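> sequence and predicted structure below; questions after.
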Amino acid sequence: MLAATVELLEEHGYQALTIEKIAQRSKVAKSTIYRWWRSRPELVMEAYTHVVARRMPEPDTGTVNGDLSAFVTQLSSVAEHSPRVQALRGLMPRPSSIPISANRSAGGWTAAVPWWPRC
């Protein structure tokens, strides 16, 4: 199911990805998918986590600087694969869908979403 998810995502993009298409490609029932993942974004994130782990093994150059340099070099290759970039962009919320509120204690604006970093 994870492989089918990534294949469909890279072929058609996030907006066209449906649980029905993933089930059909995986040759499983939709209920099987929903038994393991609560939502399409959750499934996509797990699928990409597995793909990235396979495509980008942890570098072990013997130094922290070497490891970081190798990691950033590998990471930059993601941007060279346009379908992958488009697929990942589909997971990002549109600015209009993120509720914004004034944070008077900080004197600035913050997004009212649980994963937004608080300073």
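Sure thing, it's come through. The shown structure was predicted, so the numbers you read here are calculated from the model rather than taken from an experiment.
> hey, let's count contacts and neighbours off CA atoms from now on
Noted.
> next, the buried residues of the helix or strand that contains Gln86.
Per DSSP states H and E: Gln86 is located in helix 82-91. For helix 82-91, a neighbour-count test (16 or more other CA atoms under 10 Å) marks Pro83, Arg84, Gln86, Ala87, Leu88, Gly90, Leu91 as buried.
> another one to put next to it:
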Amino acid sequence: MPTILIVDDDATIRGILFDLLSETYECNTASRAEEALQYLDVETYDAVLTDIAMPGLSGIELLTRIQDRGLATPVILISGKGGEADGRMLLGLGAFAYITKPFSLDEIEQVVERAVAQGSS
């Protein structure tokens, strides 16, 4: 079963995403990017779904650290702010996808499915 790492400092969002995705994927959750990096030290993930704005390291910094480790894990960034220009910039940095809040659960499912398919090919 593919494994997803969900990273968000908001426990409600983490719970919603976990409940949604754990029906199809094995999921781990982290409340901070630093915690996510510890998970990435010991486990391989098929995709990482992370908020951008968090205390400590941001989701963008998490993306950079994942890339610096040479991991090909697709990273999906979620933001409460931003627009099309921000999305293009994040995709240019190597994000698999950029999703803005409020998001639909269908959108999350579709993007994660595509990320997992890319990660396993």
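That came in fine, so what should we check first? Note that the structure is a prediction, hence the values are computed from the model and not measured.
> overall similarity of the pair, as a TM-score.
Superposed pair, TM-score by TM-score structural alignment, normalised by the length of the first structure: 0.24. Supporting alignment: 47 aligned residues with a CA RMSD of 4.2 Å.
> one step back: what is the helix holding Gln86 of the first structure packed up against?
helix 2-12 (3 or more CA pairs under 8 Å, 6 or more residues apart in numbering; DSSP states H and E).
> the helix it packs on: which residues count as buried?
Within helix 2-12 of the first structure, the residues scored as buried using 16+ other CA under 10 Å are Leu2, Ala4, Thr5, Val6, Glu7, Leu8, Leu9, Glu10.
> for it, packing partners?
Here helix 2-12 of the first structure touches helix 19-26, helix 40-55, helix 82-91, going by 3+ CA pairs under 8 Å, 6+ apart.
> tell me the helix or strand right after the longest one.
Spelled out, it's helix 40-55 of the first structure. helix 64-76.
> do the shortest one as well
Next helix or strand after helix 19-26 of the first structure toward the C-terminus (DSSP H and E): helix 30-36.
> longest helix of the second structure?
Determined from DSSP state H, the single longest helix within the second structure is helix 105-119.
> now do it: which elements does it pack against?
helix 11-21, strand 47-51, strand 75-79.
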